[in-house]
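*Asks:* Pasting the sequence and the predicted model now:
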Amino acid sequence: MHIAVLAFEGISPFMLSTPLAVFAEPFLAGGHEIAVCAAAPSLQATGGLVIQAPHALEAVPDADVVIMPGWRDALEPVSPDLVAVLQAAHRRGAIVVGLCLGAFALAEAGLLDGRRATTHWMRAALFAERYPAVTVDADALFIDEGQVMTSAGIAAGLDCCLHLLARLSGIGEANRVARHLVVAPQRLGAQPQLIARPAPGSSAEKRVSDLLEGLRHDPSATPTLDALADRAGVSRRGLTRHIRAQTGGSLSDWLRRVRLDRAQALLGAGAKGLDDVAARAGFADAKALRAAFRQELGLSPRQWLARQRQSAGTAS
């Protein structure tokens, strides 16, 4: 896959480095070619840094994926040349991604009309007001609408890029890169942007974290809330509060995401039989596995696996 990352005057080096960390590091095995493209060869970035862009915007038409990092200011119109590049990429069928305030560029290009999208929560209201044809989900970390993807802030941009890598090279490769980056591989787009945390370093928080880590290691376990509360030495209500603080939702929601991640890894590794995969991942049966895939990904397990194989074949 040829991947183009757009750069511009006033860009945040951190935002620019997010897709590069996922797609351009030497430990990657996917064989993707990535190019940083800009209207000028030398750019003034934030923090007083100067960035040399090796490719002009004219190189973008060769890309299968075009990534627009966070635009420098939501109150400032996006450069017309960048809008034109995004529109042209979409017309020829490329995947177009807007990270953080990069969603404003996609919306300005008309690529999000009639679609769901997200952006940084602080600018979600402005985004919705400016682009009423877009359905804004201010809670989501990222949203995958097929040919277009949008994400929330910096960390969510990393999640979005890892999700895109899973589409292109399979969940196994995405998880491997996530481990190299020392980030959690299981964060899905529906996880909320804002998660309230209990007092850091509390013994109860640590015990609940250990319980969740154990369940992540073996998601086939089916303990009750009461049993987990006893093991953590907290009340059932206290356990629920700690779990929501650490995961952004209920235990059942978190377990479904973890089990889905395990099922994807098993299927990607060649496991056969949905009943066996369901049991090993912690689902009650193949029917429950299919329901989780459709709820979270909008695909059946077989459709998802076919897409992974097709993407891997294209990337090779």
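*Replies:* It's in.
*Asks:* C-alpha only now, for contacts and for neighbours.
*Replies:* Will do.
*Asks:* Can you say which helix or strand has the spatially most central residue of the chain in it?
*Replies:* For the chain, the residue nearest the mean C-alpha position is residue 160 (2.3 Å; Cα atoms, centre = their mean). Element membership of residue 160, judged by DSSP states H and E, is helix 154-169.
*Asks:* contacts for that helix?
*Replies:* 14-15, 18-19, 22-23, 30, 99-100, 141-142, 149-151, 171-175, 177-178, 185, 187-189, 193, 307-308, 311-312, 314-315 (Cα atoms under 8 Å, 6 or more residues apart in numbering).
*Asks:* Need the buried ones from these selected in ChimeraX.
*Replies:* If you want just the buried ones from the contacts of helix 154-169 in ChimeraX, going by 16 or more other Cα atoms under 10 Å, the selection is:
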select :15,18,19,22,23,30,99,100,141,142,149,150,151,171,172,173,174,175,177,178,185,187,188,189,193,307,308,311,312
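*Asks:* Select from the contacts of helix 154-169 every entry located in strands.
*Replies:* Within the contacts of helix 154-169, residues falling in strands by DSSP state E are 142, 149-151.
*Asks:* put this beside the first:
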Amino acid sequence: MSHIRVAVLAFDDVSLFHLSVPGLVLGANNGSGSVQFTIQYVAQTPGQIRTDQGVMIEVPEGLQALQQADIIIVPAWSDPQVPAPEELTTALRQAHASGKLIVGLCLGAFVLGDAGLLDGREATTHWVARDVFARRFPQTLFRPDVLYVADDNVVTSAGTVAAIDCCLHLLREHQGYEATNHVARLLVTPPHRPGGQAQYIERPVPKLADSNRLPGVLEWAREHLHEPLSLDTLASVASMSRRTFTRRFKEATGTTVNRWLNTERVARAQHLLETTDLSIERITAEAGFGTTLALRQQFAAQLGTSPSNYRRNFCKTAGEAVLA
């Protein structure tokens, strides 16, 4: 079993939620996979740290511990208008230069920006601070439309709960799709949320009296992904008109039926690529893609890779699998 050391930065008024997320996600599968994460908390000045909820925590390790970490996670910075201290940004630059993975959760992206790690890179942060972020870091390729973005060995995430999405991404990178699904079920959250943070910008999802029918439709669709599913078919299952179903689907998921289906079908293909030696053609059919070209196009668009390369990286029996 390999061990990955994760250092989580703590500072006064740090988000108690963000301090907890790396351990909740990355530590949830320890003991049942090939990779074990060790979570350690560090501070610029070791000792008592007051969180944003008023809870005091003891942080025994200083910034020198960052050099022993494999992954460094910076929770949401308490004030995006206040630059991070030079001692901290210098430590992050040194860690980045030595090849460590640096992660900024939510407003933690501002600390990475202060360290100069986002220049020329894609990055995101909470939508509420998008204007400040764009003004302070003009050399960054700001992505306001995503829940998280990875650019080489720098990862940033959007608003508060997107920290979970980001850490699930880290888990998926090291333990694979099946382990991530398991942890997501334990946390009662999707292993991958379709759509970006644009769906959350000052537009809360209304509570519909009969919205209980829609989750049932989503589950039904997941069980029938191998079939040609149309908007009319799903609307019929929901016992709604095409127009009503389209509107309520967008309200519930933040995306369109076609995009949601493509995301779910890619997820099904990922699972089959990881856990079976089925041919690419068979997986194309099982996932509901009409052609292998369509499968490859969606993998390129959503994952930035091909089905064959994905299998090489994540399939437990990749050496025995026949790749198309």
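*Replies:* Structure received. From a predicted model like this one, the values you see are computed outputs, not experimental measurements.
*Asks:* related to what we said a few turns ago, where in structure 2 does the helix holding residue 160 of structure 1 align, residue-wise?
*Replies:* Counting by TM-score structural alignment, helix 154-169 of structure 1 falls onto residues 160-175 of structure 2.
*Asks:* got the buried residues for that stretch?
*Replies:* Neighbour counts over stretch 160-175 of structure 2 (16+ other Cα under 10 Å) mark 160-172, 174-175 as buried.
*Asks:* Kindly report the same for stretch 211-219 of structure 2.
*Replies:* 214, 217-218.
*Asks:* And the strands in the stretch 1-150 of structure 2?
*Replies:* Here the stretch 1-150 of structure 2 has its strands, by DSSP state E, counting those that start in this stretch, at 2-10, 35-43, 47-50, 56-59, 71-74, 101-104, 122-123, 141-142, 148-151.
*Asks:* With distance to residue 115 of structure 2 added, can I get the ones you listed in a markdown table?
*Replies:* Formatted as a markdown table, these follow (distance: least, Cα to Cα, whole Å):
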| stretch | distance to residue 115 of structure 2 |
| --- | --- |
| strand 2-10 | 14 |
| strand 35-43 | 16 |
| strand 47-50 | 22 |
| strand 56-59 | 23 |
| strand 71-74 | 12 |
| strand 101-104 | 11 |
| strand 122-123 | 14 |
| strand 141-142 | 16 |
| strand 148-151 | 16 |
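*Asks:* Go through structure 2 and flag its longest helix.
*Replies:* What stands out as the longest helix in structure 2, according to DSSP state H, is helix 257-275.
*Asks:* Stretch 16-35 of structure 1 spans what distance, first to last residue?
*Replies:* End-to-end distance for stretch 16-35 of structure 1: 11 Å, by Cα to Cα, to the nearest Å.
*Asks:* So what does residue 19 of structure 1 match up with in structure 2?
*Replies:* Residue 19 of structure 1 maps onto residue 22 of structure 2 when the alignment is built from TM-score structural alignment.
*Asks:* Quick check: the gap between that match and residue 161 of structure 2.
*Replies:* Separation of residue 22 of structure 2 from residue 161 of structure 2 (Cα to Cα) stands at 12 Å.
*Asks:* Same check on residue 66 of structure 2?
*Replies:* Counting by Cα to Cα, the gap from residue 66 of structure 2 to residue 161 of structure 2 is 25 Å.
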